[in-house]
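what's the 3D shape of this:
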Amino acid sequence: MGDEARAQEGAVATSAPPQPREPHADRQARALAFSEWQAGFRTRALGEGIRPEIFDSVMTGVTPSSRVRELDGAQPEFVRPVWQYLDSAVSETRVANGRSAYSRLRPTLTAIEERYGTDAQIVTAVWGLETAYGSVRGDFPVAQSLATLAHDGRRRDWAERELIGAMRIVQDGDVRAGSLVGSWAGAMGHTQFMPTSYHRFAQDFDGDGQRNIWSEDPTDALASTAHYLAENGWTPGQPWGIEVRLPDSFDWLLSDRSQTHPASFWTQAGVTTFDGGQLPDHGPARLLAPVGAGGPAFLTYENFEVIKTYNNSTSYALAIGLLGDRIEGRTGVRATWPRDRLPLSRSDSRELQERLTAMGYDTQGADGRIGPNTERAIRQFQVDRGLTPDGTATDRLLALVRQG
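So this is what the prediction gives:
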């Protein structure tokens, strides 16, 4: 969790174009600056209780990684449509591999579910989406990755905290320094724990005296994920969400995702199960319509928000829920995605926010990320223009806003 590049089946989604070779003088200056940072960091780490010999065992031979710098700087400008993301995240291959893994590890997964109360198929889905069931766990030296991120300074406090956490893992005897490998951002093991999350949530489920998330055996990693979700509020027996059908007359002003309502509220609004039946009562729910009117709609429960604590992305949480459903044998999304509708790039989203605010529809900032404030501004614009107020940012909406 917390990794900034998710593994995709068939390829690792961390590729970046080759960079020009750094001039020799620049490399020398950077190496000097790194040694100065490392000297200061050593003092801070020892002040946090890291023993000198542990620091040296972890940091000996560590130099900045140009590859990590490239990946950290490769922030995507274009956003994939949710259906493209789900096509990969919940592919038939990933579903089939998940069912195979679920069947193979059923006794272990059942025991984990009984101890922590977290649904086994959701834990399996996290494993599948994070590392393709352990097949793509990352081979970056964690110390080098985190030291590079700390030295570059953009996220120094965070990276130093995680690097000290990695040193504590070695100091506690959980793993040797040379075995600390993971993603380019420092996430480790079958389910991609950052070091500080490892300390808080990792479990020794197999009883061998070690919380081993790096082993070929995924038992401890799966139990650690179940524990993480449980500690973050997982409600046993509650689904993540259900696909629903909205009436033609649905009031889209009710789709504010910051609001939850009981099943009776949604029933009164005309919402039914996808087959037209009465809504089950699983507690307060939010309406999630990832692409607005004309696309699939879901009611999501509190467990959906718990999944987002693992990765604060609506698309990620939706993928985990749907993959878990498919692994358990249920159907996937039944409504049709409007594949001719395109999401906005980051720069287009910033332009939309700036134009809406200038027109009097305040988005509370222009950061290129469409959140609740921007959605409310879009809805008000849509209401004033006689459009369906679904609050969704698309290329078509931006074209209308540009017209003034």
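
C-alpha from now on. contacts and neighbour counts both.
Fine.

Disregarding residues adjacent in the polypeptide, which is nearest to Thr394?
With sequence-adjacent residues excluded and distances taken as Cα to Cα, 6 or more residues apart in numbering, Thr394 is closest to Pro343, at 4.9 Å.

Here is the second sequence; please produce its structure so I can put it next to the first one:
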Amino acid sequence: MVRRNEFLAALKAGARTALVTTALAAVSGSASAQSGGGPLNFLDGLFTGTLTKGDPGASTPAQTPSTGGPQPWSGEDGASGHPLMTAAAIREAAGNFDACVAGMWPDAARRNITQDNFQRFTAGLSPDLRIMDLLDAQPEFTKSIWDYLDILVSDARMAKGREVLAKYKAQFDATERAYGVDRYIVAAIWGIESNYSTQIGDRSVLQSTATLACIGRRQAYFKDEFLSALEILNRGDLRPEQLRGSWAGAFGPTQFMPTAFKRFAVDADGDGRRDVVDNPADLIASTANNLKKDGWQSGQSWGYEVVLPQGFNFMLADRAKTMSFGQWEQLGLRRPNGQPFPASAEKAYLLAPAGAQGPGFLMLQNFRVIMKYNPAEAYALAIGHFADRLRGGPPFVQAWPREERTLSRAERLELQQLLAERGFYRGTPDGQFGGQTREALRNFQASIGAPADGFATSDVLERLRAR
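So this is what the prediction gives:
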């Protein structure tokens, strides 16, 4: 939930999505790799078009889920090649861990943390070096967007979501009145982030953020998170045993980073504490406050499924290219159920996550707000669709191209290398797809007369190999 620039947005995505990664792995039985804002992120590289490390504005790879019990650090250099991620640098920093933590006392004092609390909450802290492997994990396995949606927007999760909406109706009512944020979106975030509080994470937030503040390549960022976690405890909002979550410090059923907690957490029931872990009123209101402050528009949808006409120019499927509903209709876009678009001058952009073979979506301001919560299109689409289903809406009407095979990391790397050899891609091939790769792929597709949808398939790879 940290939003300062694209880099920090990527960081926050990781912080939340590490838990989603683990949850998906548990359901599907397949390994994933992890994201850049702590759960630094499985959504990266999840499906073609998701922002990932290697392209500007992208997240880093997602965490590989644990296979049972704490795992030791590998003792190997990090895959990023960063000088602070060499095994020698990690060992040296770990040896200086106690001094590093103690050295943060002046900064803690400036935040009005008492010396007694600083000593009490930092006593006995030790580095969790396994986090270094997770910080630099390289994704190998990916899921298609339709598999991702199948897992997260499931009948079981929807049933649980409706139970939660009914059980906490009074809290959702109060939150909607106070913040104007749709209850179904808040319930969807709760369900997808932690499967309704059943998968929150079990690492100590203090230990994780202290480790990352003193060791590795993101120390400045995580120093702020560590000190913010100490502020939370010093103020008495939460107890140390409640501050447990992902390896990057995200905690609670809707996954707040400590700095995000400071900005968005509210005391909804007036008990003097902002408890986003065990108090449903505070949890619901704080999540809604986050969305409101990020620009949520009351009474508006996140977007609409659309049918694209034959011969559509997919170069228009770009987040930077917005048009009014009327302009999109003039280009032949229609809603699949025959309903009209709302009479609104608000502009939308077109997302075609499965290219010409799958459904399209016109995305509004509230979709962008969801992406501020987690900057991955797959995540935001899952949240929006799950919210609609909780509201009683239907599944997506159009079929996904389920016959398409997801490219392996080796194939994705080869595709980038071939695009680079042919002058379409100017980045460093790394097997992870983001906006730069998608643009290069579109330009290649246009050059051979294929729909320039930026969707990487085995057929596109074969066409590249043949040229």
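
re the thing from before, for the residue nearest to Thr394 of structure 1, what are its contacts?
Pro343 of structure 1 makes contact with 79-81, 393-395, according to Cα atoms under 8 Å, 6 or more residues apart in numbering.

from these, which would you call buried?
81, 393-395 (16 or more other Cα atoms under 10 Å).

could you pull out the strands for the stretch 151-300 of structure 2?
Under the criterion DSSP state E, counting those that start in this stretch, strands of the stretch 151-300 of structure 2 are mapped to 203-204, 244-245.

can you tell me what part of structure 1 the last one aligns to?
Residues 181-182 of structure 1 are where strand 244-245 of structure 2 aligns, taking TM-score structural alignment as the criterion.

what residue of structure 1 matches up with Leu390 of structure 2?
Match for Leu390 of structure 2 (TM-score structural alignment): Ile327.

scratch that, Gly326 of structure 2
That one, Gly326 of structure 2, aligns with Ser264 by TM-score structural alignment.

post-alignment, the host helix or strand of its match versus structure 2, mean distance?
Assessed by DSSP states H and E, Ser264 of structure 1 sits inside helix 263-268. Once fitted to structure 2, helix 263-268 of structure 1 is off its aligned match by 0.7 Å on average (mean Cα distance after the TM-score superposition for structure 1).

residues in contact with the very next helix or strand once past that helix?
Note on helix 263-268 of structure 1: by DSSP H and E, the next helix or strand toward the C-terminus is strand 272-273. If you take Cα under 8 Å, 6+ apart as the criterion, strand 272-273 of structure 1 is touched by 242-246, 278-279.

Just these: which are in strands?
Under the assignment DSSP state E, those contribute 242-245 to strands.

Endpoints of stretch 193-205 of structure 2, how far apart?
17 Å (Cα to Cα, to the nearest Å).

same question but for stretch 269-281 of structure 2, I mixed them up
Stretch 269-281 of structure 2: ends 6 Å apart by Cα to Cα.

List the buried residues of it.
273-277, 280-281.

Give the equivalent position in structure 1 for Thr437 of structure 2.
Aligned partner of Thr437 of structure 2 by TM-score structural alignment: Thr374.

Now do the residue nearest to its match when sequence neighbours are not counted against Ile370 of structure 1, distance only.
Distance criterion Cα to Cα, 6+ apart; nearest residue to Thr374 of structure 1, sequence neighbours excluded, is Thr363 at 4.6 Å. Counting by Cα to Cα, the gap from Thr363 of structure 1 to Ile370 of structure 1 is 9 Å.

Compare the two (neighbour count), which wins?
Applying other Cα atoms under 10 Å to Thr363 of structure 1 and Ile370 shows that Thr363 carries more neighbours, namely 23 against 20.

so who does that one touch?
Contact analysis of Thr363 of structure 1 by Cα under 8 Å, 6+ apart lists 353-354, 356-357, 373-374, 376-377.

if we go to 7 Å?
353, 357, 373-374, 377 (Cα atoms under 7 Å, 6 or more residues apart in numbering).

what's the burial count for Gly201 of structure 2?
23.

which position in structure 1 aligns with it?
Counting by TM-score structural alignment, Gly201 of structure 2 lines up with Gly138 in structure 1.
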